[in-house]
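# no letters, just coordinates:
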């Protein structure tokens, strides 16, 4: 019994020494993390106090804690506005288009790039499609405005060469949402393809050899080996993107839209910006943003549950 007690005490001492050593090694990383944690607490959690404005008849002179409490009146006023439902529809349509294209295009590109045998050429293509991810929409908006111009844009010059009438991509209610979806996919698909290329490297090469013995060509190998091998990654990325169902992309649309395309191009983020910043209707804009955050929270929670069920993904 005494020997067992000594062994137990020795084990506890060793565990404490390991913990102390681990803490000492990781202390510089913890110190480096502190400024980021402070910023998150201030800007992500501290700012949540302002959501109380959604339930007030907010008055700047009276301040956050002196304004009159009116409950859900702002939400009733918000949903009685004639343009709120078209705005929600626009947000969902644009966001869904970006989500679907943001999954299909990277998968297809990763499959095509995986067939390239020359390493340098493969890296060159990967770098080229990844670069737009680093450009802001302020820069890209100017570029696309020039490229898609109905009078001087290169796209319409090419369409004119084919005998097609010029298209006002950024001024047409029909073409504007399509343009937003396509340009967003062009910008981000290079980043998404990296995830799928990484998944492709994890497929057992013996499966390809076995399929070749069975007489499968490249197309059948892709269908029966490659796609099933990355299916869990595709499901995971699809499910996790559900949280962005009401994120149409403020940076992109704000820099590229105009009053003539509000009918199909105005989304919740731009609507909130105009209400709060341009029209100083702080209570209504807070209510709209809180509604969007609530819906996103539901979808994020559901998406993580589905990700665990279908792909075995867990945060903790």
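Received, thanks. It should be emphasised that the depicted structure is a prediction, and the values quoted were computed from it without experimental measurement.
# from here on, contacts and neighbour counts on C-alpha atoms
Noted.
# which stretches of this structure form helices?
Ranges of helices in the chain, per DSSP state H, are 2-40, 73-79, 84-114, 119-130, 137-147, 154-161, 175-201, 205-213, 218-221, 227-240, 250-256, 262-265, 268-273, 282-311.
# TSV for those helices, including mean neighbour count and distance to residue 56?
Below are the helices of the chain laid out as TSV (neighbours: other C-alpha atoms under 10 Å; distance: least, C-alpha to C-alpha, whole Å):
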stretch	mean neighbour count	distance to residue 56
helix 2-40	11	26
helix 73-79	16	8
helix 84-114	19	20
helix 119-130	13	45
helix 137-147	15	35
helix 154-161	15	49
helix 175-201	19	35
helix 205-213	13	62
helix 218-221	14	61
helix 227-240	18	34
helix 250-256	18	26
helix 262-265	22	28
helix 268-273	22	17
helix 282-311	18	7
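# one more structure, for comparison:
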């Protein structure tokens, strides 16, 4: 019987004796929720956590693409595609893409995530050469203009390699390094950090009756296995980011369970990225069928997971997310943010 320990994350000055720091950031926890597959969840004092979990939960996270992980970071989404679910076709021309990236930087994006292949439910694979042609020139122009760190959102080495040559500093793979085994080898060779995302099935089939025994623990175990595989391929643990894959092979109930329990993934000893922005489940819950109307719900999700210690938020609405975080930090973290 395996035990899993989810920190019950808190912040603010009223930190009790015995509370443990969370991942080197401003948050802490005095208690954990112990999960078991065959027993109810039980709340325990933080000091009851075993040594291996204690180390994983409390150790400061290494920088990612030059960005410190001691506070939440905003990753702005730049889809240079004609068919992405939210903004497909709006930024697929290079000039429009560069202008939007600059607008996101001005609005407070710490990183720009560039993708040339839509992975929305039901989408088909894009040939690598076409994906490369969409992304590489935009990355080169952005880096020449002094853009913030750039992430390449791809499953393929044939796309990641020219993107890295053009200046991309992180590989964001929605397949968790399962689609193209050569991608892990490339990231190891180039010392590139990689974001490993969970998905159940590919974009063509992932929303066809997804099923889990326990979605929170199943996703945790899958990510742990993929971290081990990445390390075996030569990628150091310090260069790995994890993403539970909101909306990728999940029902609304699955998504909500992952968001509520997202602090469990701190136990993997890596920064956590969450990308829930404008996704369909937000539209269903908030009665916003059009993706462009899902900003308020998306910001609510961003604040909820930031409060659980998530280090990277992948969002469309950078200015609104930054403003909400600034206000929340001023209230909840006080002097740490200069208030």
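Thanks, I have it. In this text the structure is predicted, and so the values were computed from the model without any measurement.
# give me the TM-score for this pair.
Counting by TM-score structural alignment, normalised by the length of structure 1, the TM-score of this superposition works out to 0.27. Behind it: 151 aligned residues with a C-alpha RMSD of 6.5 Å.
# looking at the helices of structure 1, which is closest to residue 57 of structure 1?
Closest approach to residue 57 of structure 1 among the helices of structure 1 (C-alpha to C-alpha): helix 282-311, 6.8 Å.
# same for the closest one, what does it pack against?
With contacts taken as 3 or more C-alpha pairs under 8 Å, 6 or more residues apart in numbering; DSSP states H and E, helix 282-311 of structure 1 sits against helix 73-79, helix 227-240, helix 268-273.
# so which of the ones you listed comes closest to residue 155 of structure 1?
It is, among those and with distance given as C-alpha to C-alpha, helix 268-273, at 27.2 Å.
# so which elements touch the closest one?
Using 3+ C-alpha pairs under 8 Å, 6+ apart: helix 268-273 of structure 1 touches helix 84-114, helix 250-256, helix 282-311.
# and the angle for the first one with helix 227-240?
Translated: helix 84-114 of structure 1. 150 degrees (axes from the mean of the first three to the mean of the last three C-alpha atoms, to 10 degrees).
# burial measure for the closest residue to residue 258 of structure 2 other than its chain neighbours, as a count.
Nearest non-adjacent residue to residue 258 of structure 2, counting by C-alpha to C-alpha, 6 or more residues apart in numbering: residue 216, 5.7 Å away. Using other C-alpha atoms under 10 Å, residue 216 of structure 2 has 21 other residues around it.
# roughly how far apart are residue 216 of structure 2 and residue 255 of structure 2?
Separation of residue 216 of structure 2 from residue 255 of structure 2 (C-alpha to C-alpha, to the nearest Å) stands at 9 Å.
# on that earlier part again, how about the helices and strands packed on helix 268-273 of structure 1 in TSV, adding distance to residue 123 of structure 1?
Listed next are these as TSV, based on distance: least, C-alpha to C-alpha, whole Å:
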stretch	distance to residue 123 of structure 1
helix 84-114	9
helix 250-256	28
helix 282-311	29
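# wait, residue 113 of structure 2 touches residue 77, no?
Yes. Between residue 113 of structure 2 and residue 77 a contact is recorded at 5.1 Å, counting by C-alpha atoms under 8 Å.
# residue 51 of structure 2: how many residues sit nearby?
10.
# err, residue 44 of structure 2, not the other one
16.
# where's it relative to residue 4 of structure 2, distance?
Residue 44 of structure 2 is 12 Å from residue 4 of structure 2, by C-alpha to C-alpha.
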